[in-house]
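K.L.:
missing the sequence, but the structure's below:
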């Protein structure tokens, strides 16, 4: 019985980590630096690091990043 509880706990933790590993965030701003600062603040609030996956500039900068633990 103890082995089953341990197995269920491991599966639950692995599932929650897997969901977080693919989380993306977005931000908009007037400059690349300002927009990246917003991304960095969001990642810090979530206790994660980030990797910018896209950025484009029309009237404003729009940036997308992937969070990793």
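P.N.:
Cool, the structure landed. Remember, predicted model here, so these are calculated numbers, not experimental data.

K.L.:
only C-alpha atoms for contact and neighbour calcs from this point on.
P.N.:
Fine.

K.L.:
As a check, name the ranges of all helices in the chain.
P.N.:
Counting by DSSP state H, the chain has helices at residues 2-21, 32-45.

K.L.:
Only the buried residues of the last one, if you could.
P.N.:
Meaning helix 32-45. 32, 35, 36, 38, 39, 40, 42, 43 (16 or more other CA atoms under 10 Å).

K.L.:
Could you list the residues in contact with it?
P.N.:
Contacts to helix 32-45, defined as CA atoms under 8 Å, 6 or more residues apart in numbering, come from residues 25, 26, 27, 28, 29, 49, 50, 61, 62, 63, 65, 67.

K.L.:
Next one for the comparison:
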């Protein structure tokens, strides 16, 4: 009986921790500012803020970010 309670508790805690992860989004544009504007729009639509995790410029701008609450 004690083992079953432990398994249920561990499962519940695992499900709660997975729901707290930030959502990743990506965008591309002709400039880094344009790509960031797309990220900002996605964050605004989701009602969150964002943190840029990577950006590069090779024949266009590519950016990824995490939406955080």
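P.N.:
Sure, I can see it. Everything numeric in this text was worked out from a predicted model, so none of it was measured.

K.L.:
which of the contacts of helix 32-45 of structure 1 are buried?
P.N.:
26, 27, 28, 29, 50, 61, 62, 63, 65, 67.

K.L.:
Would you mind giving those as TSV with distance to residue 6 of structure 1 added?
P.N.:
Converted to TSV, those look like this (distance: CA to CA, whole Å):
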residue	distance to residue 6 of structure 1
26	37
27	39
28	43
29	46
50	31
61	47
62	43
63	40
65	34
67	28
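
K.L.:
At the geometric centre of structure 2, which residue sits there?
P.N.:
residue 23 (2.2 Å; CA atoms, centre = their mean).

K.L.:
on that earlier part again, can you lay out the helices of structure 1 as JSON lines showing distance to residue 54 of structure 1?
P.N.:
Shown next, in JSON lines, are the helices of structure 1 (distance: least, CA to CA, whole Å):
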{"stretch": "helix 2-21", "distance to residue 54 of structure 1": "17"}
{"stretch": "helix 32-45", "distance to residue 54 of structure 1": "11"}
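
K.L.:
closest to residue 57 of structure 1 out of those?
P.N.:
helix 32-45 (8.5 Å; CA to CA).

K.L.:
mean offset of the closest one relative to structure 2 (after superposition)
P.N.:
In the superposition with structure 2, the average deviation recorded for helix 32-45 of structure 1 is 0.4 Å (mean CA distance after the TM-score superposition for structure 1).
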